[in-house]
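Participant: Sequence first, then the predicted structure, then my questions.
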Amino acid sequence: MHRRTEPPPLTQLVADEPRPQGAQERHASLYSDLLNTVRELGLLKRRHGYYWTRIGLVLAALGGVITGFILLGDSWFQLLMAGALALVLVQVAFLSHDSAHRQIFHSAAWNDWTARLLAGGLAGMSITWWRNKHSKHHNAPNQLGKDPDIDIGVVAFTPDHVARRTGLAKWLGDRQGWLFFPLLTLEGLSLHVASLQHLLRRSATKVERIEAAIVLSRLGLYVAALLILLPIGKASAFLGLQLAVFGVFLGASFAPNHKGMPLVPKTMKLDFLRRQVLMSRNIRGGVLTDFAMGGLNYQIEHHLFPSMPRPTLKQVQPIVREYCELHGVKYTEVGLFESYEIVVDYLNNVGLRARDPFQCPLATLYRN
């Protein structure tokens, strides 16, 4: 397999290493200067027409799938409807993501409730749970002990997680890169379970209890419809395939963005521009890639401007790339399949590679 050329995880960085006086201050204004330029160009303006059109198309597609499901009746061709439903729900998830980031409307309340209704009412997931987790990720991408996306779980993303494993878990960990994408078939189920665990806890807020009612109603009606129109065998196959396809396509849009990029020690301080750019990876591609990944292929720009409307990310990309090159900040962009190769290679070797000596690029940066 092709060996990746990106910087390895920053596991040997000394977080309290002395820095020259004024180094942090010199970097602090980098982001504010870029932000001012982007704002002056009007690239943070809302794109209401784009989003109303996309929401309308997604709802029309969902209506088409439901119609097809009813008309097909008791048939194994329903599995085609299951796959189609999964793909539509991926687009719903992208829209709820944009709304949760307040990209769609000026009003925070409109954004929040749109995200809540899309995620809970159509996809059956808690946007409150997801946003709490996702906000922590945006605040500290790939930072140990702060980014929940690299917390210990079925897949080990850090050398420390690998070191804790023994026996079969260790054997599987050494091959987890190959298992990563098959495991994504369970991601849809995992999202539903995590959502319900969050919403049904005793300390849930009033809004979360309302959200719980929305999510439970959606899940209950969905399962009831399957059991009413299909025998239990076909209903189970439909549900299983829908969840698997949903998990793979949604996970495949998030996986390339940070996996295999540098890991940052918990105590290290970085200016905002470098924190977001150095830990993120863009994916090259055209209209099809933009559609399939919901704009997440412009991950660097999204992390720098989380509230920027999705269609504007492509417009701001050349500005960000040129700005990073001007200031010596590494800007990473690869092809889609190359990114998957990097993810698989990194996960298979996360423990082994971390033991190899290397020169930490961020430590070098702050010595200058």
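Facilitator: Done, it's in. Residues are numbered from 1 along each chain as shown.
Participant: Every contact and neighbour count from this point should use C-alpha atoms.
Facilitator: OK.
Participant: Any figure for the gap between Ala28 and Gly294?
Facilitator: 31 Å (Cα to Cα, to the nearest Å).
Participant: The two - which one has more neighbours?
Facilitator: Gly294 (23 against 16; other Cα atoms under 10 Å).
Participant: Check the secondary structure at the more buried one for me.
Facilitator: Under DSSP: H, G, I helix; E, B strand; the rest coil, Gly294 falls in the coil class.
Participant: Strands along the stretch 251-368 of the chain, start to end?
Facilitator: Under the criterion DSSP state E, counting those that start in this stretch, strands of the stretch 251-368 of the chain are mapped to 282-283, 333-334.
Participant: Go ahead and confirm Leu186 touches Val245.
Facilitator: No - using Cα atoms under 8 Å as the test, Leu186 is too far from Val245 to be in contact (9.3 Å).
Participant: These two: who's more crowded?
Facilitator: Val245 (23 against 18).
Participant: What distance do you get for the residue nearest to the spatial centre of the chain to Leu57?
Facilitator: Central residue of the chain (Cα atoms, centre = their mean): Phe254, 3.8 Å from the mean position. Distance, Phe254 to Leu57, using Cα to Cα: 23 Å.
Participant: so who does the residue nearest to the centre of the chain touch?
Facilitator: Applying Cα atoms under 8 Å, 6 or more residues apart in numbering to Phe254 gives the contacts 293, 296.
Participant: and if we set it to 10 Å?
Facilitator: 293-294, 296-297, 299 (Cα atoms under 10 Å, 6 or more residues apart in numbering).
Participant: structure B:
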Amino acid sequence: MTRTETVPRRVRYVSTYTELSQQVQAAGLLRRRYGYYWSKIVITIAVLSGIWVLFAFLGDSWFQLILAGGLGVVLTQLTFLGHDSAHRQIFTSHRWNDWTSRVLAGAFVGLSHGWWMTKHSRHHANPNKEGADPDIGPSAFAFTPAIAAKRRGLAARLTRKQGYFFPLAMFMGLALHVASVQRLLHREQLKHRWWEITFIAARFGGYLTVLLLVLPPGKAAAFFGVQMALFGLLLSGAFAPNHLGMPIVPPDMKIDFLRRQVLMSRNIRGGRLTTFAMGGLNYQIEHHLFPNMPRPNLRKAQALVREHCAKHDVRYTQTSFVSAYRVIVRYLNTVEHATIDPFRCPLTAQYRT
């Protein structure tokens, strides 16, 4: 028996992540990137201001829909910056990160930082785990076999074709706004709840007032619709490919941290444009392993992570955006048949309790 075999499996698995973490820290990949983030924040807010200046000069015109599309792109980028700050990627100070995320999300985009943090933290702790990851919980789509099995009648028939309804993801932005407001109005315990209510109320009130002052109701509605649809499509395009169609973890399964984050995540190939469009979430595996790593360092960490996964025989998934969506559509349309047999699934057999 070798020395490695005498070490308990759980200790070996913990040490594998520790080994990788030490390599990442030694490479300086967890250091803050103040120049990158300050320039990103200033430029994005300047572009946002420019759009509203052009909006005022253009006046009552259907060409405003072009600006609506531009606004959807800019708000998506601000959402990504809020996401980075919530993960403490921007500053060393927790307070600075929290308030930057709260202001960007609430005052600029209209989303609740507190609500999102609660939900997103649960996702990061247990990606694709039934009963623990809110991102695969009951919704308009059935993301797991257990949810699909409970559907009856028309809902069950639609579930078998739900992959073709995936363009409905354009409503994701609107759904996030509604969920934020609902959470804030429930009077549940939420840190700085009244600040968030003030930010979001001022943002929505100012946004709608400006639209109706410059545009007639019909064009204002069209502007809002285009902006919100593009915002939803861009966000869903950044978040959906990361975990959908990857293994679903049963509620009673325990997996070590490294494998829990790597095996359930998918990277998307592409260059700078892909990274811009997805806010760095195309490096989803690296982001899940090191959620506080600054966005521009994720690409640099990829080589270390891939080499480490190959060394420890951990499957590392990276594919194209198109291939990812093919898998997602096929999975969504066949989710009711995607049952997990603990005696046939290698993942379950290796890690079931």
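Facilitator: All right, it came through fine. Predicted model only: the values in this text are computed from it and were never measured.
Participant: Map Asp256 of structure 2 across to structure 1 for me.
Facilitator: Under the alignment by TM-score structural alignment, Asp256 of structure 2 pairs with Asp271 in structure 1.
Participant: Thought Ala140 was touching its match, still the case?
Facilitator: No - using Cα atoms under 10 Å, Asp271 of structure 1 makes no contact with Ala140, being 11.0 Å away.
Participant: which one of these two has more residues nearby?
Facilitator: Ala140 (20 against 15).
Participant: which position in structure 2 aligns with Val320 of structure 1?
Facilitator: So Val320 of structure 1 corresponds to Val305, using TM-score structural alignment.
Participant: Could you tell me how far that match is located from His87 of structure 2?
Facilitator: Taking Cα to Cα, one finds Val305 of structure 2 at 20 Å from His87 of structure 2.
Participant: likewise Tyr36 of structure 2?
Facilitator: 16 Å.
Participant: do Pro346 of structure 2 as well
Facilitator: Taking Cα to Cα, one finds Pro346 of structure 2 at 32 Å from His87 of structure 2.
Participant: what does Ser112 of structure 2 give?
Facilitator: 15 Å.
Participant: Looking at those two now, which is surrounded by more residues?
Facilitator: Taking neighbours as other Cα under 10 Å, Ser112 of structure 2 and His87 compare with Ser112 leading, 29 against 23.
Participant: Now the element after the strand or helix carrying Leu85 of structure 1, going C-ward?
Facilitator: Taking DSSP states H and E as the criterion, Leu85 of structure 1 maps to helix 78-100. Next helix or strand after helix 78-100 of structure 1 toward the C-terminus (DSSP H and E): helix 108-116.
Participant: That following helix vs structure 2, mean deviation?
Facilitator: Aligned to structure 2 and superposed, helix 108-116 of structure 1 gives a mean residue distance of 0.5 Å (mean Cα distance after the TM-score superposition for structure 1).
Participant: Kindly report the same for stretch 237-244 of structure 1.
Facilitator: Mean for stretch 237-244 of structure 1 is 0.9 Å (mean Cα distance after the TM-score superposition for structure 1).
Participant: That stretch corresponds to what range in structure 2?
Facilitator: Against structure 2, stretch 237-244 of structure 1 falls on residues 222-229 (TM-score structural alignment).
Participant: where along the stretch 1-150 of structure 1 do the helices fall?
Facilitator: 23-40, 48-72, 78-100, 108-116, 127-139 (DSSP state H, counting those that start in this stretch).
Participant: likewise the stretch 101-250 of structure 2?
Facilitator: Using DSSP H, counting those that start in this stretch, helices in the stretch 101-250 of structure 2 cover 113-125, 145-149, 153-159, 172-185, 193-214, 217-239.
Participant: For the longest one, buried residues please.
Facilitator: Looking back up the chat, that one is helix 217-239 of structure 2. For helix 217-239 of structure 2, a neighbour-count test (16 or more other Cα atoms under 10 Å) marks 219-220, 222-239 as buried.
Participant: Quick one: work out the angle between it and helix 64-86.
Facilitator: Angle of helix 217-239 of structure 2 versus helix 64-86, following axes from the mean of the first three to the mean of the last three Cα atoms, to 10 degrees, is 40 degrees.
Participant: Could you do the first one as well?
Facilitator: Here the directions of helix 113-125 of structure 2 and helix 64-86 differ by 60 degrees (the same axes, to 10 degrees).
Participant: Provide the aligned range in structure 1 for helix 113-125 of structure 2.
Facilitator: Here helix 113-125 of structure 2 aligns to structure 1 at residues 127-139, judged by TM-score structural alignment.
Participant: The matching stretch vs structure 2, average distance?
Facilitator: Here stretch 127-139 of structure 1, set against structure 2 after superposition, deviates by a mean of 0.5 Å using mean Cα distance after the TM-score superposition for structure 1.
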